[in-house]
Each structure stands twice: as C-alpha cells, then as structure tokens.
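S.K.: Sequence first, then the predicted structure:
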Amino acid sequence: MLIALIGLLSILGTVIEQNAEPEKNVRLFKKIFGEALAPTAYQISESLGFMDMYSSWWFLMLLALLALNLIVCSIDRLPGIRRIVSRPMTPLKEEGFGHHGINKEFTYKGSINDVRIKVVTALKQLGFRPYEFAFERGIQYYARKWQNVRYAVYVIHLSIIVILLGAVIGIQFGFRGFMKIDEGQTTDKVFSRKGGENHLGFSLRCDDFTVQFYGDTDTPKTYLSWLTIIENGQEILKTSIEVNRPMSYKGYTFYQSSYGALGEENG
C-alpha cells in the first residue's frame, strides 16, 4: 500500500513540474481545471507542498514509514525463515506417499545398491543434497537445494532501504537549479527556482548548440550543447550533452532541459 501510494505521488510529481516558475504549472492547471479554477488549484497544491513535493515533510514521512515497515517485517519474519532453512529433513510416512499431488511410480530392475548409486548420482548432478532414510520396505530419499534463497528477500529489502536513504540524503543535502548559458558564454553560477544562487567552484562554457526538427514542424527532434569545463584557468573537459544524456563532474550532474534564442528567458 505504501509503495503504491509513493509511486502514485511520484507520477504526480512528474506531471507537476517541481520548483518551476508558477506560470508553468498554472498553465498546466488551466488545461486540467479550466481558466477559472486554475489559480485556486495552484494555490491549494502549493500550500500542500506539491510544487516541491520531494522535499515536503509528508513525502519524507512516507519514505520513513516504508523503510520502517520493511525493517519491522524483516525482523518479524527472520525467526520463521531461519527455522525453515535449518530444519532437518525427516522421512515421510509410507502411507503418505500417495497423497502428494505430484508423484510417479516406476519399476527398475537391479540390486538395491545399484539403485542407491544411480539415485544419489542423479540428484547430485541436479544440484540437490540428498538424504537417505531406511525403512521396512526399502530406502527413502529426500533432497533439497537453494534453501538459503529464502534470505534473498532481505537483500531486496536492504536495497530498497539504501535507495530510500540515498533519496533522503539527496533531498536534504543536494540542490537543484538551472543555468542559462548562451553560445560563447562562461559561468559558474547555478540559480535555484526559489531565487538562491550557488557557485560551482569551476566554470561551464557553451561552445556550440544545434537543434534538429521533425520535418517542417517546430517540434524538436533533438538538441545538443557542446560544453567545456574550466577550472583554475584550465580546460578540463570538453563534451556534449542532450536530453536524457547528461554530463557529470565532481558530483554535479548537468541535464539539458530546454533551449531558446539568444536573449530569451527559457534558454
């Protein structure tokens, strides 16, 4: 239930642009709620934290509850799983053979020792660890493998908790911002949507930009920026970025989100 709720909210967080200028989401709400209700819908959404959802107290609380739920469930189930994994195998009562849903009966001619060797060899070749039990009418074999695979759920739970912890650390100690760089321009400043300013400790220069469109339309097919990282007066790295192919340097990841003509605000 918690995972479904977090997933649903995350989808909502991709529809509502996070930390965006109010006009962008107001335009979105106009399409959904109409011209009259859009401003009110935006104000309510902003007051509930949907404009910066991933940093809101209630979203972080949901992540914490999910992590706590995984930890409690894992601890609660551990004794039972340990009993199942470590439980010694015991022979099945003779009258119980015919009551299993999967069973097969066949005849093999040979000595009891030949049969024993063939059965044990076949089980070992399949990766099983066979157990032999003698009873009045013959010999009974039990075999099992991969019993420790029951612990795999703890690997999955731990992975989810690590992902959640990484998300919280990123939210609390990381930041998101934007840079508007014209061709030939160099800057080291990143601006947040809330008006804050951060200095990278190195500079970024936009050497060139190109965009391709679908046919004769104004719909962009792809657009690329060629960038140079400059640190201490030296050109450290030259590379290109495009949508869904970012550049990373010293813990910062740069995504290309939009473009515009020189002097436009949406570049």
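M.R.: Looks like it came in fine.

S.K.: contacts and neighbour counts: CA atoms only from here.
M.R.: Will do.

S.K.: Distance from the chain centre to the stretch of helix or strand Glu235 belongs to, please.
M.R.: In this assignment (DSSP states H and E), Glu235 forms part of strand 234-242. Distance, stretch centre to chain centre, for strand 234-242: 28 Å (CA atoms, centre = their mean, to the nearest Å).

S.K.: Could I get the buried residue list for that strand?
M.R.: In terms of neighbour count (16 or more other CA atoms under 10 Å), strand 234-242 has its buried residues at 240-242.

S.K.: try stretch 179-197
M.R.: Applying 16+ other CA under 10 Å to stretch 179-197 flags 179-182, 186-192 as buried.

S.K.: Presented hereafter is structure B, for comparison with structure A:
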Amino acid sequence: MDQINIFIDKIYNFLKSLTLAVVLLSLIAFFSAIGTIASNVKFLKDLGLDNVYYSKWFLLLIVLFVINLVLCTLSMIPSTKALFSPKAPNKIFKSKRKDTKTHLINLLKSKKLYIQQKDDLIAAYRYPVRKFAVYGIHLGIFIVAFGALVGSIWGFRGIMEIPQNEASNIVVTRNNYLSLPFSVYNKNFTVSFYHNKDIPSEYKTTGYIIDSTQKIPFSTTVNHPFIHKGIWFYQASYQLNPHDSFIILNVNNSRVQLYLHKPVSIDNAQFYLANLSYYNSKPIALLYVELPQGSASGWIKLGDSANLGPINIVFEQAKESYITILSVAKDPGSNIVIVGFIIMIASSMLIFFKFRRRVYKVEQI
C-alpha cells in the first residue's frame, strides 16, 4: 500500500511540476508555429503537419498541459490561504485608549488598506489583489487551452473547389470531406495581372450563399475573407477549368475550337492545348501539333500566327473559365481564446501593483 501511495505521489508531483509545464508549452508553441507554415512547405505537408491543430497527439499535449496547470494552481492555494490568515505579528501597536483595536482599524482603513482580524491580531494589506494575479494568468491560460480544444474537436479546415457558374457545399479536408448546411455559388471569378508580366496581381470571387431560400451575396479576395454562420472563407488560389476553357484557332482558314487537354484532328494534323496563361497581359497558349512529317510544340500569343509546313495557324480568340479555390475554416473556440487572452493581459497588469502585508498585535498600556 505504501509503495502504491509513493508511486501516486511521484505521478502527482510530475504532473504538477514546472519542468513538465515548460516542456509542454515549448512543444505546443513549436508545433503551432510549424502548423502555420506547413501548408507552404512540401516535406512538412507530407508529414501531415499542415493539419496539426486537429491531430489527436496535439490534443493530448493540450490536455496534459491543462492537467498540469490545474494541479499547479491547486498546489498554490494553501500558501495563498496562509498569507491571508494572520498568525505571527510583525508589528506591535500600543495605545492607552480603551478602544485601541477600533482606533487602529479606523486608522488603517483611512489609508485604504484591506483589513483582517483574528483575536488580538489585525492584518493590513496593500493591493492584496496582486497575490491573485498568478491565478488570473492561470485561468486565462486554462481558457485559451479550453478554446483551443473546442476548436480542435468541433472545428475544421479544408478547401472548396467551385467552377464558375456552379455551386458546391463540399469541403475537402486532409483525410475526409464534409457537407455544409448551405451552398456557395461562384457567380464570377476574375484574375488580373501586373502590367507586362504573367504574375497575377489579384484574384477575386463574387457570388452568393444559398441558404434555404436566401441568397446572400459575397465577395472575397486574398486576405479579405467573408464569414457565414461562423465559417470563414478565404480566397486561396484558382485553376483553369479544363471543361470550359478553350481557344479558337484559324487553321488554313478553318476555325477550330480547342479545349484544354482535348486533342482535335484537322487536315491530317492533331492539335493539343496543354496550357493557357498570360504574358504581357495577353493570353498565350502552349500548343502541341502532330504532323505526318513530325511534331512541333511551343507557346503562341493571341493574335500571332505560325506556319508548320502546309498548315498556317492563327491564334484568334481565348476563353478562360476558372475554378476558384477557397480555404474554409471553422473555429468555434476562437472567441473563447480571445476571452482567455483578455483575462491573461488584465491579470498581468496586476503585477505592477506592489503588495505589502503588516500583522499588528494590539496592546493596551
């Protein structure tokens, strides 16, 4: 029985130790930072660290930290309680007055001190709330950790891929997918480029939320999300829709409509549109052409022409249709986390107040 009690005490002392708190805090901070950048780093993404906030082992770290915090806080209560239980006096107050105790109490209260009485002892405290700052900080950390748990258990993060003029309610997460109780309709997606460059300067999705009989308009660009029913939608990226994106070529005075990744044969030649992009603010197409005498490939700009033996090609028109890619996230614990941080900051401010304690023993002479 004694060995069991010793073993339990060792576990209890380990769980409430400052060493464990530092280790857990360091691990949580490290993996939180990794989780923030993992989606942009391939080898971290391959390890599954882009979904770290919703992993079971990350939840375990938070649970262990909460247990450590609670036990650490509970172990501090006896010393705090003793501090506010007057015992050994450190000052003697002598007076000839019959109402010596009442006189001392009134004197201390006039200095705006907090007073406690026990028998012939009177304790006076200046800024006693200072001693509860650590409890407030612990409470704030506990609320932040609880909010993180709520977000990890009941929240999610994923993407939606919605072609133009279509609606979807499917969010694809790392290992699964889920259906939203409403749909997002992509009415229009536009992308603009820097002048004389093929680098996009902005891409924007406009549309509306289809929720029951309601149609709620929205517009989103990078770093400008919209929110519906606690779910955040961010403009993440885009890609060409191969089913609706095409170019029109004039091949020996015959017009050919060529879709992405769909080869077309004309005049003993096969044409294949591999890519459609922009250069100097103009559409450019990556073409592959198979001829009886050989093959050719290369980029051609809108309005340009090329001769391939007996075949003359003119790039007359381009129509791009895009699939917008939205990053979708729900974190029901975010407001809880904010409350926790507010409590932590407010409690930290109490540290600037200087705590003083005097215990008087009253003697009538």
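M.R.: Noted; the coordinates are in hand. This is a predicted model, so every value here is computed, not measured.

S.K.: TM-score of the superposition?
M.R.: Remark: TM-score between the superposed chains equals 0.61 [TM-score structural alignment, normalised by the length of structure 1]; 209 aligned residues with a CA RMSD of 3.9 Å.

S.K.: Let me see the ranges of the helices in structure 2.
M.R.: 2-15, 18-37, 42-46, 56-83, 100-110, 133-154, 334-349 (DSSP state H).

S.K.: Just the residues contacting the third one, thanks.
M.R.: By CA atoms under 8 Å, 6 or more residues apart in numbering, the list of residues contacting helix 42-46 of structure 2 from outside reads 38-39, 50.

S.K.: Let's have the helices of structure 2 in TSV, adding distance to Ile231 of structure 2.
M.R.: Converted to TSV, the helices of structure 2 look like this (distance: least, CA to CA, whole Å):
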stretch	distance to Ile231 of structure 2
helix 2-15	36
helix 18-37	19
helix 42-46	23
helix 56-83	21
helix 100-110	53
helix 133-154	12
helix 334-349	11
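
S.K.: Pick the most buried one from those.
M.R.: Per residue and on average, the most neighbours among these fall to helix 133-154, with a mean of 20 (mean count of other CA atoms under 10 Å).

S.K.: What range does that helix cover in structure 1?
M.R.: Using TM-score structural alignment, helix 133-154 of structure 2 lines up with residues 152-173 of structure 1.

S.K.: Am I right that Leu60 of structure 1 is in contact with Ile169?
M.R.: No: distance between Leu60 of structure 1 and Ile169: 10.8 Å, which falls outside the contact criterion (CA atoms under 8 Å).

S.K.: gap between the two ends of stretch 93-113 of structure 1?
M.R.: 22 Å (CA to CA, to the nearest Å).

S.K.: Also stretch 145-154 of structure 1?
M.R.: Note: stretch 145-154 of structure 1 ends 19 Å apart using CA to CA.

S.K.: do stretch 216-227 of structure 2 as well
M.R.: 11 Å.

S.K.: Contacts for the longest strand anywhere in structure 2, please.
M.R.: Secondary structure of structure 2 read by DSSP state E shows that its longest strand is strand 177-193. Applying CA under 8 Å, 6+ apart, the contact partners of strand 177-193 of structure 2 are 162-172, 199-212, 281, 322-324.

S.K.: on average, how far is that strand from the matching bit in structure 1?
M.R.: Its aligned residues in structure 1 lie a mean 2.9 Å from strand 177-193 of structure 2 after superposition (mean CA distance after the TM-score superposition for structure 1).

S.K.: what about the strands in the stretch 151-300 of structure 2?
M.R.: Under the criterion DSSP state E, counting those that start in this stretch, strands of the stretch 151-300 of structure 2 are mapped to 156-163, 166-172, 177-193, 200-211, 214-221, 226-228, 231-240, 246-251, 254-259, 264-266, 269-279, 282-291, 294-301.

S.K.: how far apart are the first one and its match in structure 1?
M.R.: Yep, that's strand 156-163 of structure 2 we're talking about. Mean for strand 156-163 of structure 2 is 1.9 Å (mean CA distance after the TM-score superposition for structure 1).

S.K.: The fourth one now?
M.R.: In the superposition against structure 1, strand 200-211 of structure 2 averages 3.0 Å from its aligned positions (mean CA distance after the TM-score superposition for structure 1).

S.K.: Can you give me the buried ones in that strand?
M.R.: 203-210.
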